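J.: Have a look; sequence and predicted model below, questions after that.
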Amino acid sequence: MAISSVPPLAFAFGILGNIVSFLVYLSPAPTFYRIWKKKSTEGFQSFPYSVALFSATLYLYYAFLKKDALILITINSVGCVFEISYLAIFMIYAKKESRAFTCKLLLLFNLTSLGLIIGGTRLFSHGDNRVRIVGWICAAFSVSVFAAPLSIMRQVIRTKSVEFMPFSLSFFLTLCAVMWFCYGFLIKDYYIAAPNVLGLSFGIMQMLLYVVYKDRKQQIQPQEANKDRKEQIQPQEAKIHDLNTIEGLNKALENSMNVVSNGQELEIIVIDHHDDEIPGVVVIRSKEPTTN
């Protein structure tokens, strides 16, 4: 479809879709800058980027089959460059197991599957039929791209932390889905429009999760700190030590406890202000006899 034949409103949504899609591809850049800076992939996963690369290459093939689909060719070419760059950084700093898993994904999606799709459609289909087959495959894998963040959403719910789900990515994915749905609907290309309905739904779900869990980690940390402090200041069971020895005195001073000196039972009370500027106070007194 030539650009001149695209309705003006559809062309406008196509340009906006290109701009927003570029921002979507750019949004993980801070994440990979962090990986590069820390020389570690931490808890980040390569699966969404592997699937996104496969989707971009598929739509690139679809755009070439449609002919004159410059809007699709432009953004999917950019997408391939971004995704390859991200995966290269991931492979450099990932652990051996993660690197091996990523290699398997690339072998499965971008070599085996893509090769079979291109080879199969070139051999067994022609003309518009080939375009329709590739369009259905693209639509199916677009759903996979939008569903890929489900693993990250599950991680957010499990850890109650949005650390590994950047809000910017969720926001731009949602906005991107709106733009491409409108573009596909206006040019009557439902292989583009239909999957973006699901993309919009997943994008909204991710943003809702971000709202729910963005402050949860800050709330949990003070509670854990208070719990740890309470455990630290729990009084220990009183013990009897011989005050006539240096070792006994040192042990006695650790906490308030009973001691024995020259046959007389004494009580040592340690008053700790928990302040570096105020010294602690040690009080030694005769232990009052207990009455039966």
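T.: That came through fine. Only a predicted model underlies this, so the values are computations on that prediction, with no experimental measurement involved.

J.: drop to CA atoms for contacts and neighbour counts, all remaining ones
T.: OK.

J.: how much space is there between Asn226 and Gln219?
T.: Distance check for Asn226 against Gln219: by C-alpha to C-alpha, to the nearest Å, it reads 11 Å.

J.: Same question for Ala69.
T.: 50 Å.

J.: repeat for Ala139
T.: Taking C-alpha to C-alpha, one finds Ala139 at 41 Å from Gln219.

J.: cool, Leu70 as well?
T.: 49 Å.

J.: What of Ile204?
T.: 24 Å.

J.: just Leu169 next, same as before
T.: For Leu169 relative to Gln219 (C-alpha to C-alpha), the value is 24 Å.

J.: who has more neighbours, those two?
T.: The residue with more neighbours, out of Leu169 and Gln219, is Leu169; 19 against 11, by other C-alpha atoms under 10 Å.

J.: Counting neighbours, what do you get for the closest residue to Arg130 other than its chain neighbours?
T.: Spatially, and ignoring its direct neighbours in sequence, Arg130 is nearest to Thr121 (6.0 Å; C-alpha to C-alpha, 6 or more residues apart in numbering). Neighbour count for Thr121, taken as other C-alpha under 10 Å: 15.

J.: let's bring in a second one:
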Amino acid sequence: MSLPTYDVLLEATAVVSTVLQFLSGVIICRKYIQKKSTGESSGLPFICGFLSTSFWLRYGLLTDEQIVVLVNIIGAFLFLCYTMVYYIFSVNKKSFLREFGLVLCILFGVWYYTDSIEAEAEKIRLMGIICCVITVCFFAAPLTMLVHVIRMRNSESLPFPLIVMTFLVSVQWVIYGVIISDTFIQIPNFIGCLLSLLQLCLFVIYPPKSYSGQGYRLVDQSPIF
């Protein structure tokens, strides 16, 4: 029996690590179920995660990249489940439904528009640009916490395990993007690597002052896809 190539190993580890990152939402939803309420937390990360993975799923189908299709089918399903759990325990269902409805309109609108484009290369280019923009925006979202960290000179509020996971997953997808020569996969994940490194540097510059209370509390992180 021949040994797996490095490409196959990279694909397997990239899928596993990305799915594990997606599964971080289970911890958040478990808290909602236990409290029977979402409290003041926002369900937007779940909705945006569903939009992002759906777009990347579309991109994977257009480029015939089976690994991209696989990981984002799983991601879209998980984020849809998280969205449903959030809705069930949401304290403001009407507002949440409006947000989800808007995201569905965007999703179907982009899907319909790309279908109307005859040139396959143009479809892929447009979908790639959309995926890049959305992924970079999601990567940049946690940076709002950096102002708080710098002001307080304390990195306790940053989720160290999730930042490390984001960095490792981004590195894997950058390498995969280089192997298949896909710029649209390389760019957003390279930016994700840099932003994750920036956040990790804060743990060295402003080490956590305490490990009690809300230290390393879990916050929503941007999905890779």
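T.: Yes, it's here. Quick caveat: nothing in here was measured; it's all calculated off a predicted structure.

J.: Surely the residue nearest to Arg130 of structure 1 is in a helix?
T.: Yes - Thr121 of structure 1 forms part of a helix when assessed by DSSP: H, G, I helix; E, B strand; the rest coil.

J.: What's it aligned with over in structure 2?
T.: Under the alignment by TM-score structural alignment, Thr121 of structure 1 pairs with Thr114 in structure 2.

J.: what's its match in contact with, if anything?
T.: For Thr114 of structure 2, the contact set (C-alpha atoms under 8 Å, 6 or more residues apart in numbering) comprises Lys123, Leu126, Met127.

J.: mind checking what the last one lines up with in structure 1?
T.: If I follow you right, that is Met127 of structure 2. Match for Met127 of structure 2 (TM-score structural alignment): Val134.

J.: my guess is that match meets Phe64, correct?
T.: No - here Val134 of structure 1 does not reach Phe64: they are 10.9 Å apart, not a contact under C-alpha atoms under 8 Å.

J.: now the contacts of Thr114 of structure 2: which count as buried?
T.: Lys123, Met127 (16 or more other C-alpha atoms under 10 Å).

J.: Just the closest of the contacts of Thr114 of structure 2 to Ile191 of structure 2, please.
T.: Met127 (18.4 Å; C-alpha to C-alpha).

J.: Average offset of the helix or strand that that closest one is a member of relative to structure 1?
T.: Assigned by DSSP states H and E, Met127 of structure 2 belongs to helix 120-140. When structure 1 is overlaid, helix 120-140 of structure 2 sits 1.4 Å from its aligned residues on average, using mean C-alpha distance after the TM-score superposition for structure 1.

J.: which one in structure 2 is aligned with Leu53 of structure 1?
T.: So Leu53 of structure 1 corresponds to Phe50, using TM-score structural alignment.

J.: which residues touch its match?
T.: Gly75, Ala76, Phe77, Phe79, Leu80.

J.: In helices, which of the residues you listed fall?
T.: Those of the contacts of Phe50 of structure 2 mapping onto helices are Gly75, Ala76, Phe77, Phe79, Leu80, per DSSP state H.

J.: measure the equivalent of the last one over in structure 1 to Phe171 of structure 1 for me?
T.: In the superposition onto structure 1, Leu80 of structure 2 corresponds to Ile84 when matched by TM-score structural alignment. The gap separating Ile84 of structure 1 from Phe171 of structure 1 is 22 Å, by C-alpha to C-alpha.

J.: likewise Ala194 of structure 1?
T.: In terms of C-alpha to C-alpha, Ala194 of structure 1 sits 19 Å off from Phe171 of structure 1.

J.: which residues of structure 1 fall in helices?
T.: Counting by DSSP H, the helices of structure 1 are 8-26, 29-38, 47-66, 70-93, 96-106, 114-124, 127-147, 150-159, 167-186, 190-213, 216-232, 246-253.

J.: so what secondary structure elements neighbour the shortest one?
T.: On a contact count with 3 or more C-alpha pairs under 8 Å, 6 or more residues apart in numbering; DSSP states H and E, helix 246-253 of structure 1 meets strand 240-242, strand 264-271.

J.: of these, which approaches Phe90 of structure 1 most closely?
T.: Phe90 of structure 1 lies closest, by C-alpha to C-alpha, to one member of those: strand 264-271, at 54.7 Å.

J.: That closest one maps to which residues in structure 2?
T.: The aligned range for strand 264-271 of structure 1 is empty, by TM-score structural alignment.

J.: list the buried ones in that strand?
T.: Glu265, Leu266, Glu267, Ile268, Ile269, Val270.

J.: before we move on, what about stretch 94-107 of structure 1?
T.: So for stretch 94-107 of structure 1, counting by 16+ other C-alpha under 10 Å, buried means Ala94, Ser98, Arg99, Thr102, Leu105, Leu106.

J.: With stretch 63-78 of structure 2 instead?
T.: Thr63, Val68, Val69, Val71, Asn72, Ile73, Ile74, Gly75, Ala76, Leu78.

J.: so what corresponds to the first one in structure 1?
T.: Going back to what we said before, that points to Thr63 of structure 2. Checking with TM-score structural alignment, Thr63 of structure 2 has Lys66 as its match.

J.: Surely its match and Arg132 touch.
T.: No - applying C-alpha under 8 Å as the test, Lys66 of structure 1 and Arg132 come out as separate, 9.7 Å apart.

J.: before we move on, back to that, tell me which of the buried residues of strand 264-271 of structure 1 is nearest to Phe44 of structure 1?
T.: Val270 (49.6 Å).

J.: I'd say that closest one and Arg285 touch.
T.: No - in this structure, Val270 of structure 1 is not within contact of Arg285 by C-alpha under 8 Å, at 11.5 Å.

J.: Out of the helices and strands packed on helix 246-253 of structure 1, which is closest to Gly43 of structure 1?
T.: strand 264-271 (45.5 Å).

J.: any idea how far stretch 94-113 of structure 2 is from the chain center?
T.: 18 Å (C-alpha atoms, centre = their mean, to the nearest Å).

J.: whoops, stretch 247-259 of structure 1 was the one
T.: Counting by C-alpha atoms, centre = their mean, stretch 247-259 of structure 1 comes out at 51 Å from the chain centroid.

J.: Okay, Thr18 of structure 2 and Leu202 of structure 2: tell me how far apart.
T.: 24 Å.

J.: Neighbour count for those two, which is higher?
T.: Set Thr18 of structure 2 next to Leu202 and count neighbours by other C-alpha under 10 Å: Thr18 wins out with 24 against 19.

J.: Now which residue in structure 1 aligns to the more buried one?
T.: Aligned by TM-score structural alignment, Thr18 of structure 2 pairs with Ser21 of structure 1.

J.: tell me the contacts of its match?
T.: With C-alpha under 8 Å, 6+ apart, Ser21 of structure 1 has these contacts: Ile75, Phe172, Leu173, Cys176.
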